[in-house]
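1. can you look at this prediction? I've put the sequence above it.
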Amino acid sequence: MTPTTATANPALSAMKDIRLPPEIGFWPPAPAILALFILALLSLIALSVWLYLRHQQKRRQQAPAKAALQLLSQLDSEDPQLMLQLSALLKRCAISYGGREQVASLTGECWYQYLDQALPVKQQGKFQRLLQQRYQMRPSAEDGEELKTLCQQWLLCAPSYYRRASKGGKSC
């Protein structure tokens, strides 16, 4: 007969089971993980602030064009003074973008060329033909509508054109 292990060696019966250490918990994290978490949080905050400031700057840049578009929609295309009103409206908006010293003194051919710079290539050259009719007694309603549409196009292109121009870019 074989003796049992407890009877064979009495010292084994006095031993206790091995106690395992407790499981490693989630908190507190290791210092490197905590540093990465803080860095990610700070990056997220910085990105949020940067995006907010960029959005505010874009809104400020578009504000003159937005106000001018509202005024443009109120103008009557059959008004005899339409050509002068549109030229004045564009001049005020261009001054807010390009600066008074650069824009206020522009007249005639220089003014038309200045307006054409912000337009897409396929639209360039139309301002000169339409705004030269501003001293006619009764410009046609079609010309008035075409000029209003062209002014609307300019007002939509102007913010992005001036933003690129301030960074050294080309027109749209």
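-> Arrived safely. Residues are numbered from 1 along each chain as shown.
2. from now on I want contacts and neighbour counts done on CA atoms only, so please keep to that.
-> Will do.
3. what packs against the helix of greatest length in the chain?
-> Residue-count comparison of every helix in the chain, with assignments taken from DSSP state H, identifies helix 31-74 as the longest. Counting by 3 or more CA pairs under 8 Å, 6 or more residues apart in numbering; DSSP states H and E, the packing neighbours recorded for helix 31-74 are helix 82-98, helix 141-166.
4. alright, now check it against this:
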Amino acid sequence: MEQDPLSKLRDIHIPEPGGFWPPAPGWWVLLLVIIALVFALALWARRRRQKNAWYRIANRDLDRLANRAAVTAKWFSELNGLLKQSAMARYPNRHPEALSGAEWIDFLLETSPKDRIASRPTVTAMVQSCYQATPDCSPDDAIRFARLWMGGKKC
């Protein structure tokens, strides 16, 4: 009989390293957070795209109007109609569809992003050109103002 109890001890065995699968609970939580963030970002982007659909449509229509610019009352009426549609989408609580004449001019200038004073003659001529046999507004100036007004602030 051996009296040495240490002789019965075995060497220390290091446990096998953990496998790749299944991950620790912290990784599952991180995965769920990432999935939630991606979902929220996709939802936000979709809502923003839907909210700004009027902007894409209005710019497309404005390009069409610019390509067939003419110094006619009908063309200026179409341009003002496009601006009114955009104003109704952009400022629905202010009821721009009911405005005409000086009120419509003031509304366009008030909601214009910049150069309000410099734009007044152009906007006045543009709105009045809808009712004149021979409009005195340049279509280029009117298109330039419309682009400035529509590009000022998206929802």
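-> Structure received. Please read all numbers here as calculations on a predicted model, not as lab measurements.
5. nearest residue to the middle of the first structure?
-> Lys58 (4.9 Å; CA atoms, centre = their mean).
6. ok, Leu89 of the first structure - contacts?
-> Ala68, Leu72 (CA atoms under 8 Å, 6 or more residues apart in numbering).
7. corresponding residue for it in the second structure?
-> Counting by TM-score structural alignment, Leu89 of the first structure lines up with Leu82 in the second structure.
8. what's the match for Leu119 of the first structure in the second structure?
-> Going residue by residue (TM-score structural alignment), Leu119 of the first structure aligns to Ser112.
9. likewise for Leu20 of the first structure?
-> The alignment partner of Leu20 of the first structure in the second structure, by TM-score structural alignment, is His13.
10. give me the element that match is part of.
-> For His13 of the second structure, there is no helix or strand it lies in under DSSP states H and E.
11. the second structure: which residue goes with Tyr68 of the first structure?
-> No Tyr there; residue 68 of the first structure is Ala. In the second structure, Ala68 of the first structure lines up with Asp61, judged by TM-score structural alignment.
12. quick one: its match from Leu6 of the second structure, how far?
-> Counting by CA to CA, to the nearest Å, the separation of Asp61 of the second structure from Leu6 of the second structure is 92 Å.
13. okay, those two: which has more neighbours?
-> When neighbours are counted by other CA atoms under 10 Å, Asp61 comes out ahead of the other of Asp61 of the second structure and Leu6, with 15 against 7.
14. which residues sit in contact with the closest residue in space to Thr111 of the second structure that isn't next to it in sequence?
-> Once flanking residues are discounted, Thr111 of the second structure sits nearest to Trp149: 7.5 Å by CA to CA, 6 or more residues apart in numbering. Contacts for Trp149 of the second structure were tallied using CA under 8 Å, 6+ apart; they are Leu108, Thr111, Ser112, Pro113.
15. which among these end up buried?
-> Buried residues within the contacts of Trp149 of the second structure, counting neighbours by 16 or more other CA atoms under 10 Å: Leu108, Ser112.
16. which of the contacts of Trp149 of the second structure map to contacts in the first structure?
-> With both residues aligned by TM-score structural alignment, their matches' CA atoms under 8 Å as the criterion, the subset of the contacts of Trp149 of the second structure whose aligned partners also touch in the first structure is Leu108, Thr111, Ser112.
17. name the SS class of the first one, please.
-> Read it as Leu108 of the second structure. The local conformation at Leu108 of the second structure, judged by DSSP: H, G, I helix; E, B strand; the rest coil, is helix.
18. which ones are touching it?
-> Going by CA under 8 Å, 6+ apart, Leu108 of the second structure touches Val123, Trp149.
19. okay, it and Thr124 of the second structure: tell me how far apart.
-> Counting by CA to CA, the gap between Leu108 of the second structure and Thr124 of the second structure amounts to 10 Å.
20. check the second one too.
-> From Thr111 of the second structure over to Thr124 of the second structure the distance is 15 Å, taken as CA to CA.
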